[in-house]
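In: All I have is the shape, not the residue letters:
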């Protein structure tokens, strides 16, 4: 079934335009409510969380109206990290969880992500069925069966307490100074509180959201802010989250940044040594560096690759019985602890490695030597298909022939933004640069 509304991570776009309008959110809420109602006699519930975007208020109200119109009872969590929604959906025995967030995107964007009763993101098939309901006639509840809405004041506190349980029992982080950059987003309260309660001296950054500054020159997509704070304060570690706190970048005491590949490599090695890495492999996407694959092979472990998107990583993990996976971009999925990527919990596991080994962050962040990799994005307008242009196809064909046996090329459309992502890896850096720039130039010309 073809999907037009849903991308790789729910429905996303610029607020008040396209599919990201209050009207569409209302219909999405009603369609999701109808999809998840098992019968007409029993009350059902849904939890809704959001990040700190100004448009979150509008979408929260519209979704609530749609859901209650089909008989769902709505529990409003307010600003919480995306993984908190996954956790609380399951903990509160809800039929459905919804997170209103555009993750690492700028404040003008927003998105709607759905979680099933097990706390995991919905499958492509479930999203397609909800989309079909949106396009049709939605059956509303009888007047006496309309749902209620209630604000849950302790949702964030429940998540904070659970997050601490993922850190080794009775462990403390006294003496460690940690910068945590919350991107002016959903974890601006939770992350500093968890770290402080575990004993850290916390230097909070990006904890003054105003609805318009989420991800603005801060967070995991702008690690300079965290790195500068680490160096300026003489901190032991920097934890840089994105707007909804489901991804993380780690900054060592020198200001050097470790991406998701290096973090996963550390966890995979430690878990394998402890005998807790299930399936003898790590699950990552096609974007992960070839160096990670070689590192896993050197340990006698496997690397399972999936399409881009943490939901596809999780699907492969569940199907294969793996408990560690993620993305180079910083989604670290540890299904022993969470149903989706959790930047804060990943940060806690890194701190646990520091505490248990006595090593500095700089000794842990470089697990393998990366193969030179270059990624460039080309923006295009709605309705365009630059990858279908004859010249673009010809340039890609020539480039793939030239780099064959020396590296690889990966070109794809973003599932969350109107971008063409051009990525290549190659030991020959001159060839790498030439290959990416040639393809980017052709795509830009096709996109006007």
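Out: Good, I have the coordinates. Predicted model, so just to flag it, every value in this text is computed and none were measured. Numbers count the residues shown, from 1 in each chain.
In: Going by C-alpha atoms from here, please, whenever you check contacts or count neighbours.
Out: Fine.
In: Surely residue 313 touches residue 287?
Out: No - judged on Cα atoms under 8 Å, residue 313 makes no contact with residue 287 at a distance of 11.9 Å.
In: neighbour-wise, which of those two wins?
Out: Legend: neighbour count by other Cα atoms under 10 Å for residue 313 and residue 287, higher for residue 313 (27 against 20).
In: The more buried one: helix or strand, and which one exactly?
Out: Following DSSP states H and E, one finds residue 313 within helix 310-320.
In: how far out from the middle of the chain is that helix?
Out: How far helix 310-320 lies from its chain's middle: 14 Å, per Cα atoms, centre = their mean, to the nearest Å.
In: which strands and helices sit next to it?
Out: The contact analysis (3 or more Cα pairs under 8 Å, 6 or more residues apart in numbering; DSSP states H and E) places helix 310-320 against strand 281-285, strand 302-306, strand 324-326.
In: where do the helices sit along the stretch 151-300 of the chain?
Out: Along the stretch 151-300 of the chain, the segments classed as helices by DSSP state H, counting those that start in this stretch run 155-165, 190-197, 224-233, 260-274, 290-298.
In: Same list (those helices) but as CSV, adding mean neighbour count and distance to residue 182.
Out: Output for the helices of the stretch 151-300 of the chain, formatted as CSV (neighbours: other Cα atoms under 10 Å; distance: least, Cα to Cα, whole Å):
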stretch, mean neighbour count, distance to residue 182
helix 155-165, 18, 15
helix 190-197, 21, 7
helix 224-233, 20, 10
helix 260-274, 20, 17
helix 290-298, 18, 27
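In: mind putting those in TSV, distance to residue 117 included?
Out: Listed next are the helices of the stretch 151-300 of the chain as TSV, based on distance: least, Cα to Cα, whole Å:
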stretch	distance to residue 117
helix 155-165	17
helix 190-197	23
helix 224-233	36
helix 260-274	27
helix 290-298	34
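In: Please compare the first structure with the one that follows:
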């Protein structure tokens, strides 16, 4: 079978691609693999299990809990909490495993299972591969080793997780948010209670939208993938800023007081300068992906900061940060990782720190984000081509070289073969939008002729 685990766990349409049987089997397999790896050695294993409010999360949570307990793992059910809260509690409670049920920004019919290792860190690829192999072998008849009697896992609700996580968030803030009016769009998702509570405790006047999850409305026309409601609400209420999360609140986008969108690059720029000022931006370096706007890179250079770029995906950002000890990284999409305080992207923490910078400086978010100018960026998807020949086509290489000469130091070209489709993405940035469109169009034509 194809690899079940993607870059962010196992995800698919709930009860079709991702069934209760699969969730149970993967959980049992994870328990066995981690036991074999020595994770549980010398003690009875404990897992933290949380979910977003999707209706399917109810039966999938039951399946995961049943699987873990049947494998001898004690389970702490923390209920509906953001993904970064489950990661945090996994570490804070000394649990051996964390499990989050969410499909993040995907539409309601989807769901997913994501595992965290001890400390709240993402499982290594080799462990995911081993879990998948053990799960597959059981599907084909290999029996589980099953504990009985007192050996089975015990299950209990851990309601303290909510306050514990909120207290953690407040404890990270360098200053309070008194005097700020903030609109929060919770995407009818996992942060619908946590985020307003944290911002309120920090002193902000909070107005919420998208904070009434019913299991069916998650990400439905709201949240970080649909910012129009937030933009209108910020202007209507005369708020200082707006914060938008996705369904599991591992990302954050913002809106300034004029209703203008603030993306992940701009948020990173503001936080980088704030962290440098406090002396916590290690090596004066920020980690981002190759999709970050060129304006972000130019802004960091002007400020004397360094940018390290990775492949697209927050997992690659995190790997680079952990390997070299960097403190701040993220993506244009709003995944921001502050490694001293979180093991994964944390949208609530990001929003709090962004608001704290506004409160601390007395400047508007529009003014703070003026440190960088987003250069026009044009993206064209070219379908039905041989993506494998992107790096070997001489015709394409010559066209890219010519485009780069034309754009000079204020432009950029990026060709990315899709990881899943016969598709090549052509991205061009330039100081002028018409030039970016013209160059992107020409390169897309060459991709068609050279790789079609």
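Out: Arrived safely, thanks for sending. From a predicted model like this one, the values you see are computed outputs, not experimental measurements.
In: which outside residues touch the helix holding residue 313 of structure 1?
Out: Defining contact as Cα atoms under 8 Å, 6 or more residues apart in numbering, one finds that helix 310-320 of structure 1 is touched by 8-9, 121, 279, 283-285, 306-307, 322-327, 331, 333, 339-341.
In: mean deviation of that helix from structure 2?
Out: Taken against structure 2, helix 310-320 of structure 1 registers an average deviation of 1.1 Å after superposition, with mean Cα distance after the TM-score superposition for structure 1.
In: State the span of structure 2 onto which that helix is aligned.
Out: Under TM-score structural alignment, helix 310-320 of structure 1 corresponds to residues 314-324 of structure 2.
In: Would you mind listing the buried residues in that stretch?
Out: Residues of stretch 314-324 of structure 2 classed as buried by neighbour count (16 or more other Cα atoms under 10 Å): 314-318, 320-321.
In: Tell me which residues touch the most far-flung residue of structure 2 relative to its centre, please.
Out: Each residue of structure 2 has a distance to the centre, and by Cα atoms, centre = their mean the biggest one is for residue 149: 40.2 Å. For residue 149 of structure 2, the contact set (Cα under 8 Å, 6+ apart) is empty.
In: can you pull out the strands in the stretch 51-200 of structure 1?
Out: All strands of the stretch 51-200 of structure 1, identified by DSSP state E, counting those that start in this stretch, fall at 72-79, 96-100, 109-115, 149-151, 177-181.
In: Correct me if wrong: residue 432 of structure 2 contacts residue 377.
Out: No - in this structure residue 432 of structure 2 lies outside contact range of residue 377 using Cα under 8 Å: 9.4 Å.
In: Those two: who's more crowded?
Out: More neighbours surround residue 377 than the other of residue 432 of structure 2 and residue 377, with 21 against 14 (other Cα under 10 Å).
In: What lines up with residue 294 of structure 2 in structure 1?
Out: So residue 294 of structure 2 corresponds to residue 290, using TM-score structural alignment.
In: swap that for residue 377 of structure 2, sorry
Out: In structure 1, the residue paired with residue 377 of structure 2 is residue 373, using TM-score structural alignment.
In: and what of residue 275 of structure 2?
Out: So residue 275 of structure 2 corresponds to residue 271, using TM-score structural alignment.
In: Disregarding residues adjacent in the polypeptide, which is nearest to that match?
Out: Spatial nearest neighbour of residue 271 of structure 1, chain neighbours left out: residue 277 (5.0 Å); criterion: Cα to Cα, 6 or more residues apart in numbering.
In: The one you found against residue 334, yeah?
Out: No - taking Cα under 8 Å as the definition, residue 277 of structure 1 is not a contact partner of residue 334, at 10.2 Å.
In: Those two: which is more packed in?
Out: More crowded of residue 277 of structure 1 and residue 334, by other Cα under 10 Å: residue 334, with 22 against 19.
In: what's the distance between the more buried one and residue 317 of structure 1?
Out: Counting by Cα to Cα, to the nearest Å, the gap from residue 334 of structure 1 to residue 317 of structure 1 is 10 Å.
In: what residues are shared contacts of these two?
Out: Here residue 334 of structure 1 and residue 317 have 323-325 as joint contacts, going by Cα under 8 Å, 6+ apart.
In: Most neighbours among those, which one is it?
Out: Among these, residue 325 has the most neighbours (other Cα under 10 Å), with 31 neighbours.
In: Just give the nearest non-adjacent residue to residue 292 of structure 2, would you?
Out: Using Cα to Cα, 6+ apart and skipping the chain neighbours, the partner closest in space to residue 292 of structure 2 is residue 332 (5.7 Å).
In: I should have written residue 371 of structure 1 there, sorry.
Out: Among residues not flanking residue 371 of structure 1 along the chain, residue 291 sits closest, at 5.5 Å (Cα to Cα, 6+ apart).
In: and the end-to-end length of stretch 52-59 of structure 2?
Out: Separation of the first and last residues of stretch 52-59 of structure 2 by Cα to Cα is 12 Å.
In: gap between it and the chain center?
Out: 19 Å.
In: Could you do stretch 143-160 of structure 2 as well?
Out: Its chain's C-alpha centre and that of stretch 143-160 of structure 2 lie 30 Å apart, by Cα atoms, centre = their mean.
In: Likewise for stretch 320-336 of structure 2?
Out: Here stretch 320-336 of structure 2 shows a centroid-to-chain-centroid distance of 11 Å under the convention Cα atoms, centre = their mean.
In: Likewise for stretch 409-422 of structure 1?
Out: Taking mean C-alpha positions (Cα atoms, centre = their mean), stretch 409-422 of structure 1 and its chain are 16 Å apart.
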